[in-house]
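Asks: Pasting the sequence and the predicted model now:
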Amino acid sequence: MTSARPPRKKLAAPRRATAGSKPPARKSAARKSAAPRKPRGGNPISRFFRSALALIWRLTWGVVWRGMAMVMLILGLATFYFYTTLPPLAEMLDNRAQGSVTMIDREGEVFAWRGETFGGAITASNVSPHLKNAIVATEDRRFYRHLGVSPRGIAGAIRSNLSEGRSAFSGAGGSTITQQVAKLLCLGVPYDPTVWDSEASYEADCRRGTLWRKIKELPYAFALEAKFSKDDILTIYMNRAFLGAGSRGFEAAAQRYFARSANEVGPAEGAMLAGLLVAPSYYAPTRNLERAQERAAVVVELMYEQGYLDEFEYAEARAHPATLSQRAEEQQGIAFADWLMLDAPTYLARETTEDVIMRTTFDPRLQAATEAAVEKVYADKVREGSQAEVAVVVMSADGAVRAMVGGRQAQTGGFNRAVQAVRQTGSAFKPFLFAAALENGFQPFDIVEDAPLTINTPGSGPWSPRNYDGEFRGFVTMSEALSESLNTPAVRISEAMGRDRVREVANAFGLRSELAEGPALALGASESNLLQMTAAYAGILNGGSAVRPYGIEELKLLGDSTPLFGVSTGIGERVISERSAQMLTWMMSRVLEDGTGRRAKLPNREAAGKTGTTQAARDAWFIGFTADYVAGVWMGNDDNTPLTGVTGGGLPAEIWRETMIRIHEDVRPRPLPMVAPERSRSEATPPPTQTAPRAAPLDDAIRGILGSLFGGN
């Protein structure tokens, strides 16, 4: 049986290609590859440049992306580093190196601040929405949309700076609120007093707008954005920003300018506060309210344009701009507050690192009355263009200072003439001479001679005192010598007792500056300031005891209930007897009744005082008291040039009178604590053309001394 075979394929030779037929694909490809390659477009030179450009691009792109990667790595590491060093939010709200001093008047109201006042922490969640919106609208309208840095804002700031001829990073900075917080935190660098001269220089360094500073701000800003919410960052900003007048943070500023919390301000007040951020001292409303209102109007416009105010709120804010509270507008007690900062312990005042609360003796009603009196007399009696300055002090008999004027223009940190001007006292010194005389047995009606007198002083030669008017009155009583401010009788009494005794009494009353050594001691050749002189007169009113002027009743740290110290009176040790003080008070009352201080006489109220005019009228004084208050007035030129037509019995007496009338409004008149001498003045005083009788003779020893002095003159 044979097997079946598969059919055989028919053998055929390969078909030869004919014209027009398509060759097999593989052979065609082989022929193509075997064909010579044509050069790709252009000549060798163009090919060379194209190749070079391609190489440069590949190299550049390689460097760029690697550089960018490196920058991003460094930026990320720096951001992570700052992120790990950022403290908790609560620790970043108040990091002042300097503390504050808050001063409270006798009515319990705040009247002055010194140092950097914080006011308390606020948050973006509880602050007034008008204030929050004003800050965002003014400082960073895209605050809630960016990641901490605004390239558009930086580019716009650079363009603005260059167009105005400044360098790229001088002037406008284009900083976001986050970047400003980075500056306020000084990129985490704490204040070190061993590195910076002051906190001001430290902050100036933190605010530098250099390129390197801008670069360092970036990772810090990113770290802030990574660690805190937007509202947290805004909270830091609202608590750390400086807003003028010693206010650190918006809560302190709102209390300072408007006497209310930052949680309660309306659109107009919020706009004024936000407007301070660009230049706090320049736009401070306490410095120039109109300028602050103009700046606030710009902020209100921004708030309206960005949809934060509706039509009604916008119109209301424009029609009724923010104004200062009455307390802030009056700016009372500037000189008083400056004095307390000098008088208090340095570590609790000028250099305090704590927040200090001072309860003071300051009386705002008396301060307003005093300022009004000075203003009235200057407006009515002082020629226009006069440079004559003035100082006034009002205190109680125990030395509690109630009001103080340190000059015609009140300015924080300015020259306080009531405390810092040390000038010759002139005849205002004489009550202490007569106090010593009364304590040593003299009586108001004892007779003393007013006649030419020459005293030879070793090393200085002969010296002859003269009266202000150049006239001599013959024999006069001690009371008359004081009321008419006669010089030769004062010198005779001083020489009779001994200058050491006069200095001893004056020192005990608080005039502790170096007193004159020569006979001119009796005429007030020594120097003192107005505060010391007024306190010394208070010693006469209170019955003859020394007085230390004081303004702080209680001092404590903020948050503490226990005071660090307190003062209830300034009365010290007795200097002269109460009877001597009462007789001296009677003698000084005659100064106002019929002496050199007649222009100071008060209607329906007993008062006593003394005028004082120094050589060439360089200084003019009037100091006096009622049963309730002691007041001192000084006038003079800061350059110590003579006054024109001013004596102690003139303008100072009138300022004193106007002050006393005002501060005694609604105060029931009380008699002065004085004792009139037994013998009447009419019996003791001889007619001007007669020889004086021996009325109320001195004891033999004193009369012998006076006789030796009077003889031959």
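Replies: Perfect, thanks for sending it.
Asks: all contacts plus neighbour counts: C-alpha atoms, from now on.
Replies: Fine.
Asks: Contacts only, for the residue most central in space within the chain.
Replies: Per C-alpha atoms, centre = their mean, the C-alpha nearest to the average position across the chain is that of T412, at 4.0 Å. Residues in contact with T412 (C-alpha atoms under 8 Å, 6 or more residues apart in numbering) are 334-335, 338.
Asks: quick one: which of these has the most company?
Replies: Taking other C-alpha atoms under 10 Å as the neighbour criterion, A335 ranks highest of the contacts of T412 with 25 neighbours.
Asks: where do the helices sit along the stretch 401-550 of the chain?
Replies: For the stretch 401-550 of the chain, applying DSSP state H, counting those that start in this stretch gives helices covering 430-439, 478-483, 487-497, 499-508, 530-541.
Asks: Serialize those helices to CSV and add fields for distance to L302 and mean neighbour count.
Replies: Converted to CSV, the helices of the stretch 401-550 of the chain look like this (distance: least, C-alpha to C-alpha, whole Å; neighbours: other C-alpha atoms under 10 Å):
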stretch, distance to L302, mean neighbour count
helix 430-439, 66, 24
helix 478-483, 69, 26
helix 487-497, 72, 23
helix 499-508, 65, 20
helix 530-541, 51, 29
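Asks: Of the ones you listed, which is nearest T138?
Replies: Judged by C-alpha to C-alpha, the one of the helices of the stretch 401-550 of the chain that comes nearest to T138 is helix 530-541, at 47.8 Å.
Asks: now that closest one, how far from the centre of its chain.
Replies: 27 Å (C-alpha atoms, centre = their mean, to the nearest Å).
Asks: hmm, who's touching it?
Replies: The contact list for helix 530-541 (C-alpha under 8 Å, 6+ apart) reads 391-399, 417-419, 421-422, 509-511, 545-549, 571, 581-582, 584-585, 623-625, 627, 630-634, 673.
Asks: just stretch 564-576 next, same as before
Replies: Stretch 564-576 is contacted from outside by 398-400, 435-436, 439, 505, 508-509, 539, 544-550, 552-557, using C-alpha under 8 Å, 6+ apart.
Asks: next up, a second structure to put side by side with the first:
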Amino acid sequence: VSLEGMKWAKPLNGPMRGKVPSKVSQVLEPGDVIYVEPMPGKEDQFRLRQVPEVSGALVAMDPQTGRVVAMVGGFSYDQSQFNRATQALRQPGSSFKPLVYAAALDNGYTPSTVVLDAPLEIDTGSGGIWAPENYTKKFYGPSTLRFGIEQSRNVMTVRLAQDVGMPLIGEYAKRFGIYDNLPPYLSFALGAGETTLLRMVGAYAMFDNGGRKIQPTLIDRIQDRYGHTIYKHDSRECRGCDAEKWANQSEPVLVDKRERVLDPMTAYQITSMMEGVVQRGTATVVKEVGKPIAGKTGTTNDEKDAWFIGFSPDLVVGVYLGYDKPRHLGKGATGGVLAAPIVRDFMKVALADKPAVPFRVPAGIKLIRIDPKTGMRAGPGDQRVILEAFKPGTAPPDNYSIIGVTDAEGRPLGVSPEADRAVRNGGGLY
């Protein structure tokens, strides 16, 4: 084992990590019994391994059927029979936020709706005050819903949850199978409730498949001793699939009568926003897969858990990492730093022989050029432009209004053209 194979073994001093070792003696002493693994592409070369203290889980799922195609419940079954994918109740943190945004998009909001990202204090009763914070401790002023997802802005999400209402968000959480009964407190909009990785991956599968209800399963079908199928998980009917030969008949049709939990256009909007998380947000490391990928990071309070759930059009993969008895993972231990690279590495292999298929745009969606800062329609000479998805009857706003800034009667406050220009030029409105 050379120094190259143990440079990762930086000493831990509480939540802080020490320097990269410069010689083998800083890591090992004569007589140490160690774990090793072969170094890829280097014959007779090994690198140092260790039994990890941090645990975690991975679930990969077919979003069309809910079939679990891969599951890892921990480092070693011999070491622990506890399946963290199905049994560990953990806070999903910001990976829950897409449910908040989906509830908003399904009820009249658009990806270019602007919400105020500025300090907020909420009276919790009995004299208590809750002041949610962003992970970076910074505020960006008025920002679009897309920006809120891409950069995982906590205060924007709380303001949006205030506007939408926690009872509605709780209904969506139940509909998607994440929680059976979400308490109507704003902190739960930031993923403060406990759930399992399997439930979270199942919820993201419903974003991926256009909003159809799926039930995660490990069983495809059950047959009796005569070969007759007595149970089949995939209930979709394929009309015309049993033809023995081609006789100029119509093409086979897959009839899907499953419950719809989300408008397919809303599902595409939130998927497009989560593509931005990978392209320019908190999970840019996943771009290395080289295929269309959407997803969302999650980091809980005090960096106790790190999440990332990502998906292509035909595969959903979720990972969480954390100690079995939750404690601080270390400074900077976010979902984008710890969990996203694992999903990236898994998807690189899983999608290696698959074509780069874009997410399907539902009929009726309009793609309009907008200014990503203001959410308003982009002008002919604008340089900073993205294509945003709008439903029929919606469009970029003609004037600048902000959720979180109201007039004396509680209506969203309109902003003057001069303020519009200030915001376009990078100025903040607080």
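Replies: Arrived safely. Owing to the predicted nature of the structure, the values given are computational and were not obtained by experimental measurement.
Asks: circling back to that earlier point, out of the contacts of stretch 564-576 of structure 1, list just those in strands.
Replies: Among those, the members found in strands (DSSP state E) are 545-547, 552-557.
Asks: Out of these, which is nearest to E606 of structure 1?
Replies: Distance to E606 of structure 1, by C-alpha to C-alpha, is smallest for S545 among these, at 21.1 Å.
Asks: Aligned to the closest one, what sits in structure 2?
Replies: Correspondence of S545 of structure 1 to structure 2, assessed by TM-score structural alignment: R212.
Asks: Not counting residues beside it along the chain, what's closest to its match?
Replies: Leaving out its chain neighbours, the residue that sits closest to R212 of structure 2 by C-alpha to C-alpha, 6 or more residues apart in numbering is R260, at 4.6 Å.
Asks: Could you check how far L438 of structure 1 is from F475 of structure 1?
Replies: The gap separating L438 of structure 1 from F475 of structure 1 is 19 Å, by C-alpha to C-alpha, to the nearest Å.
Asks: Would you map the strands across the stretch 51-200 of structure 1?
Replies: Secondary structure of the stretch 51-200 of structure 1, counting by DSSP state E, counting those that start in this stretch: strands at 100-104, 110-115.
Asks: State the span of structure 2 onto which the longest one is aligned.
Replies: This points to strand 110-115 of structure 1. With TM-score structural alignment applied, strand 110-115 of structure 1 matches no range in structure 2.
Asks: now the end-to-end length of stretch 156-172 of structure 2.
Replies: Length of stretch 156-172 of structure 2, first residue to last, C-alpha to C-alpha: 19 Å.
Asks: Then stretch 219-231 of structure 2?
Replies: End-to-end for stretch 219-231 of structure 2, by C-alpha to C-alpha: 9 Å.
Asks: before we move on, what about stretch 108-122 of structure 2?
Replies: Termini of stretch 108-122 of structure 2 sit 25 Å apart (C-alpha to C-alpha).
Asks: again with stretch 490-504 of structure 1
Replies: With C-alpha to C-alpha as the measure, stretch 490-504 of structure 1 spans 16 Å from end to end.
Asks: and what of stretch 161-179 of structure 2?
Replies: Using C-alpha to C-alpha, one end of stretch 161-179 of structure 2 lies 17 Å from the other.
Asks: how about it, which residues of structure 1 does it hit?
Replies: Using TM-score structural alignment, stretch 161-179 of structure 2 pairs with 494-512 in structure 1.
Asks: For V394 of structure 1, give me its contacts.
Replies: For V394 of structure 1, the contact set (C-alpha under 8 Å, 6+ apart) comprises 401-404, 534, 629-632.
Asks: ok, now with 7 Å
Replies: Contact analysis of V394 of structure 1 by C-alpha atoms under 7 Å, 6 or more residues apart in numbering lists 401-404, 629-632.
Asks: and the two most separated of these?
Replies: For these, the maximum inter-member distance is 13.1 Å, found between M404 and Y629 (C-alpha to C-alpha).
Asks: the more surrounded of these two?
Replies: Using other C-alpha under 10 Å as the criterion, M404 of structure 1 and Y629 rank with M404 on top: 32 against 22.
Asks: close enough to count as contact, V356 of structure 1 and S100?
Replies: Yes - taking contacts as C-alpha atoms under 7 Å, V356 of structure 1 lies within contact range of S100: 6.0 Å.
Asks: More neighbours: which of the two?
Replies: Counted by other C-alpha under 10 Å, V356 of structure 1 and S100 do not tie: S100 has more neighbours, with 28 against 24.
Asks: Where in structure 2 does the lengthiest helix in structure 1 fall?
Replies: Counting by DSSP state H, the longest helix found in structure 1 is helix 44-85. Across structure 2, nothing matches helix 44-85 of structure 1 (TM-score structural alignment).
Asks: that older thread, could I get the contacts of V394 of structure 1 in JSON lines, plus columns for distance to W65 of structure 1?
Replies: JSON lines is the format used below for the contacts of V394 of structure 1 (distance: C-alpha to C-alpha, whole Å):
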{"residue": "V401", "distance to W65 of structure 1": "74"}
{"residue": "R402", "distance to W65 of structure 1": "74"}
{"residue": "A403", "distance to W65 of structure 1": "72"}
{"residue": "M404", "distance to W65 of structure 1": "71"}
{"residue": "Y629", "distance to W65 of structure 1": "83"}
{"residue": "V630", "distance to W65 of structure 1": "83"}
{"residue": "A631", "distance to W65 of structure 1": "81"}
{"residue": "G632", "distance to W65 of structure 1": "80"}
